[in-house]
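Asks: The sequence and its predicted three-dimensional model are supplied below.
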Amino acid sequence: MAIEKKKRITVRFEPEDEAWILRKAEAAGLKKSTYIREVALGNIPQDEADFSKYDHTEALQNLRKELRKIGNNINQMARVANTVGDVNGERLKEMKMELGKVNTQIIRELL
């Protein structure tokens, strides 16, 4: 015997969001409305991977890796400059500060 539902809530979605919901509902073996209701009521647990379309962590991690590579290049240039004896210490400090600022911003975004 089906339970009569007495209250209707209308929710609007972007077409790509609806397509994502439909894929999830199909994978769960449910109708779209049932899937949305069960998720909203917490009866279907959602892990972080289910919301990956909103997650920019991978892009930020890739950017952080690139920044590390840039930092390594700067260190290598500094070693060569120190060996040769031609170092612009002030410019090197500026580059290190800027790199640190970007790195800090990325870490804030990741947390």
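Replies: Perfect, thanks for sending it. Numbering: from 1, shown residues only.
Asks: From now on I want contacts and neighbour counts done on CA atoms only, so please keep to that.
Replies: Will do.
Asks: which stretches of this protein form helices?
Replies: Per DSSP state H, the chain carries helices over the ranges 15-28, 32-40, 57-84, 89-110.
Asks: what angle separates the third one from helix 89-110?
Replies: What it means is helix 57-84. 160 degrees (axes from the mean of the first three to the mean of the last three CA atoms, to 10 degrees).
Asks: May I see the buried residues of helix 57-84?
Replies: Leu60, Arg64, Leu67, Gly71, Ala78 (16 or more other CA atoms under 10 Å).
Asks: Mind giving me the packing neighbours of it?
Replies: helix 89-110 (3 or more CA pairs under 8 Å, 6 or more residues apart in numbering; DSSP states H and E).
Asks: Quick one: residues in contact with the helix it packs on.
Replies: Thr57, Leu60, Gln61, Arg64, Leu67, Gly71, Ala78 (CA atoms under 8 Å, 6 or more residues apart in numbering).
Asks: now the residues you listed in TSV, with distance to Ile107?
Replies: Listed next are the contacts of helix 89-110 as TSV, based on distance: CA to CA, whole Å:
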residue	distance to Ile107
Thr57	10
Leu60	9
Gln61	9
Arg64	8
Leu67	12
Gly71	16
Ala78	25
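Asks: try this one next to it:
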Amino acid sequence: MAKKRIRDKEVKFFVTAAELELIDKKAEVAELDRSKYCRQMTLDGLIIKQDFKQVDDLVYVVNKIGNNINQIARRANEVEYVSLDDIKYLKKQLEGIYSQIERFYDGG
């Protein structure tokens, strides 16, 4: 009598010849056959998804501050004076950048 399979569901996907070669090499290094390697990677493998929203937000803030600095510089050249409020405003904006950078490096 034939032995009943534990894994009785088939999963198929298509790869190129180069991808198949790479899968086989990785399976060999892991000392697994192709089926076991693919199953193991599917169940326990690591997928890295990169989210650049924080970087986009940081770029937006930096651009905004750059525009503000240009406006203040233009005003300073026109009247040869920069107010304390302008300097405080720029300082606050820079603190926002530092905060964004810290959140980025702390992982969110």
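Replies: That came through fine. Values in this document were obtained by computation on a predicted structure and should not be read as measured data.
Asks: ok, back up a step: which stretch among the helices of structure 1 comes nearest Gln46 of structure 1?
Replies: Evaluated with CA to CA, these place helix 32-40 nearest to Gln46 of structure 1, the distance being 7.5 Å.
Asks: Could you list the residues in contact with that closest one?
Replies: Contact with helix 32-40 of structure 1 is made by Ile21, Leu22, Lys24, Ala25, Glu26, Ala28, Ile44, Pro45, Gln46, as judged by CA under 8 Å, 6+ apart.
Asks: try 6 Å this time
Replies: Leu22, Ala25, Ile44 (CA atoms under 6 Å, 6 or more residues apart in numbering).
Asks: what comes up buried for that helix?
Replies: Lys32, Tyr35, Ile36.
Asks: now stretch 28-48 of structure 2
Replies: Here stretch 28-48 of structure 2 shows Arg34, Tyr37, Cys38 as buried, counting by 16+ other CA under 10 Å.
Asks: show me what contacts the second one?
Replies: Spelled out, it's Tyr37 of structure 2. Contacts of Tyr37 of structure 2 (CA under 6 Å, 6+ apart): Ala27.
Asks: just the first one next, same as before
Replies: For Arg34 of structure 2, the contact set (CA under 6 Å, 6+ apart) comprises Ala27.
Asks: so how far is Leu46 of structure 2 from it?
Replies: 18 Å (CA to CA, to the nearest Å).
Asks: same check, this time on the second one
Replies: Distance, Tyr37 of structure 2 to Leu46 of structure 2, using CA to CA: 13 Å.
Asks: just to revisit the earlier point, got the helices of structure 1 as a markdown table, with distance to Ala2 of structure 1 columns?
Replies: Putting the helices of structure 1 into a markdown table (distance: least, CA to CA, whole Å) gives the following:
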| stretch | distance to Ala2 of structure 1 |
| --- | --- |
| helix 15-28 | 20 |
| helix 32-40 | 13 |
| helix 57-84 | 42 |
| helix 89-110 | 45 |
